[in-house]
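A.B. asks: Predicted model and sequence follow; I will ask about them next.
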Amino acid sequence: MAVALEDLKFTLQEVLDTFKSCLSEHKEVFLEHYVAGWRGLVKFMNCLGSVFSFISKDAVNKIQILVNHLNGENGAHYVTIQSMVKYELDSQLVDLTKRGSFPESGCRTLLRLHRALRWLELFLERLRTSTEDSNTSVMCSEAYNESLAQHHAWIIRKAAGTAFWALPGRATFFDVMNVGSPEQVMAVLGDTLPLISEVYQVTEDLYAQNNILELP
């Protein structure tokens, strides 16, 4: 591939290790580890060229906003996603009226990553259970249509559908993951995806309980 994979140094094991650290014993999600997990996922997407750039570029922007919150003067309130949601709701820093206020709130920013995480989870699960002749474009499109598509405007959905047809084959995805043979890739995916799924579900439940799953 034209992309310098050595420079990106992505490995699926890195994502596994990061998401292992995401949840506290009380099932709180540490924002620092969540962001680190997303950095790994962005590396993964970037290893595959420009196909996922419409998602990875936005993810990079969202990651930086959350890092700014973590490193800001109110960083103590952003240690976990739970503490962030409570702080921002209590402080009226979340746009609940669809007026376009607080566009860089932690709650809104993380919601965009949360939706994209579901798409990646669904796609990677399809890769894990795929066979050598499985079509990655079809798998990715199906995962997208089940998740992110409902939150994107028509023009973005159209561009995504076109981009996915340029995806490389299954073997290239497995090579990019840098964990060994296809069997080893599937084993690490088998360890990683339940962790991602749990982090996703904890976040989904938290947002649902606070009625902020549809922030503008």
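C.D. replies: Yes, it's here.

A.B. asks: CA atoms for contacts and neighbours, from now on please.
C.D. replies: OK.

A.B. asks: contacts for the helix or strand hosting residue 34?
C.D. replies: Under the criterion of DSSP states H and E, residue 34 resides in helix 31-47. Contacts to helix 31-47, defined as CA atoms under 8 Å, 6 or more residues apart in numbering, come from residues 3-5, 8, 10-12, 14-15, 18-19, 21-22, 52-53, 56, 59-60, 63, 66-67, 70, 78-81, 176-177.

A.B. asks: repeat for stretch 87-97
C.D. replies: Contacts for stretch 87-97 (CA under 8 Å, 6+ apart): 77, 101, 102, 103, 105, 106, 107, 108, 212, 215, 216.

A.B. asks: longest helix of the chain?
C.D. replies: Ordering each helix of the chain by length in residues (DSSP state H) puts helix 182-209 first.

A.B. asks: try this one next to it:
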Amino acid sequence: MADLDDGKPLRNISEAFKELAATVETQTADVEVAPFSRACSLLSPLFGCLGIAFKFAELDYVAKVNDLAEASKSIGTLQALLDRDIEANTVRKAGSHSRNLLRVKRGLDMVRVLFEQMLATEGNSLRDPASKAYTQVFAPHHGWTIRKAVAAGMYAIPTKAQMLKKLNEDEASARVEMQSYIATSAPLSLYIDSLFLSRELGIDW
């Protein structure tokens, strides 16, 4: 993976996911767990920038990405990761690599929808983009208590300007990197879905 500039989280994310998308698009190589988990770890600061409403998501996401990073020491590809859990009959077991992969993928999807909504929404408020991203991706899998806590936390969500300042970006540079992530994460998400669906595991659990 290319050397990354740690002062620019969005650029780091953009570059890492370009490389993963290139692997998916060749259709000749499987996505490896190590670069996948490393790219996913670069999204962690974004959840932190969204404040208390997404604190649960940040903690959950980081833990599951760390699990995949650990798994990468002994498992080469995402396909092999799923197949190993199928063989051990642990796919749906709490804490399994497969279960964690599915939840990390939802984190990627949430960020993509957030970016789409940010680019489509005028003004400085992040409340509407963040609410739509949460409702579309996470809410169907959460109970009433978590949904209520997130709704309350939305009132303390930072502004778009505050978020971009934390990410060391201006609106113009952020737009380029967000558009890049939207374009590259979509095929990766579909690829992960296909791994589950081709093995008749479903993706809604």
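C.D. replies: Looks like it arrived, so ask away. Only a predicted model underlies this, so the values are computations on that prediction, with no experimental measurement involved.

A.B. asks: Report the TM-score for the pair.
C.D. replies: After superposition, the two chains reach a TM-score (TM-score structural alignment, normalised by the length of the second structure) of 0.85; 196 aligned residues with a CA RMSD of 2.1 Å.

A.B. asks: Take the contacts of stretch 87-97 of the first structure and keep only those in helices.
C.D. replies: Counted as lying in helices by DSSP H, out of the contacts of stretch 87-97 of the first structure, are 106, 107, 108.

A.B. asks: Aligned against the second structure, show me the partner of the second one.
C.D. replies: Read that as residue 107 of the first structure. Mapped onto the second structure by TM-score structural alignment, residue 107 of the first structure lines up with residue 98.

A.B. asks: residue contacts, its match?
C.D. replies: Shown in contact with residue 98 of the second structure (CA under 8 Å, 6+ apart): 81, 82, 85, 91, 92.

A.B. asks: list the ones among the residues you listed that the first structure also has?
C.D. replies: Here is what carries over to the first structure from these, by both residues aligned by TM-score structural alignment, their matches' CA atoms under 8 Å: 81, 82, 85, 91.

A.B. asks: Pick out the residue nearest the middle of the second structure.
C.D. replies: Closest to where the C-alpha atoms of the second structure average out (CA atoms, centre = their mean) is residue 108, at 2.0 Å.

A.B. asks: Just give the nearest non-adjacent residue to the aligned residue in the first structure for that residue, would you?
C.D. replies: Aligned counterpart of residue 108 of the second structure in the first structure: residue 117 (TM-score structural alignment). Distances taken as CA to CA, 6 or more residues apart in numbering place residue 200 nearest to residue 117 of the first structure, at 7.3 Å, with adjacent residues excluded.

A.B. asks: what do you get for residue 119 of the second structure?
C.D. replies: Nearest residue to residue 119 of the second structure in three dimensions, chain neighbours excluded: residue 175, at 7.1 Å (CA to CA, 6+ apart).

A.B. asks: From residue 168 of the second structure, how far out is the one you found?
C.D. replies: For residue 175 of the second structure, the distance to residue 168 of the second structure equals 13 Å [CA to CA, to the nearest Å].

A.B. asks: Between those two, point out the one with more neighbours.
C.D. replies: Counted by other CA atoms under 10 Å, residue 175 of the second structure and residue 168 do not tie: residue 175 has more neighbours, with 17 against 14.

A.B. asks: okay, and stretch 147-162 of the second structure goes to which residues in the first structure?
C.D. replies: The aligned range for stretch 147-162 of the second structure is 157-172, by TM-score structural alignment.

A.B. asks: quick check, distance from that stretch to the centre of its chain.
C.D. replies: Chain-centre distance of stretch 157-172 of the first structure: 18 Å, with CA atoms, centre = their mean, to the nearest Å.
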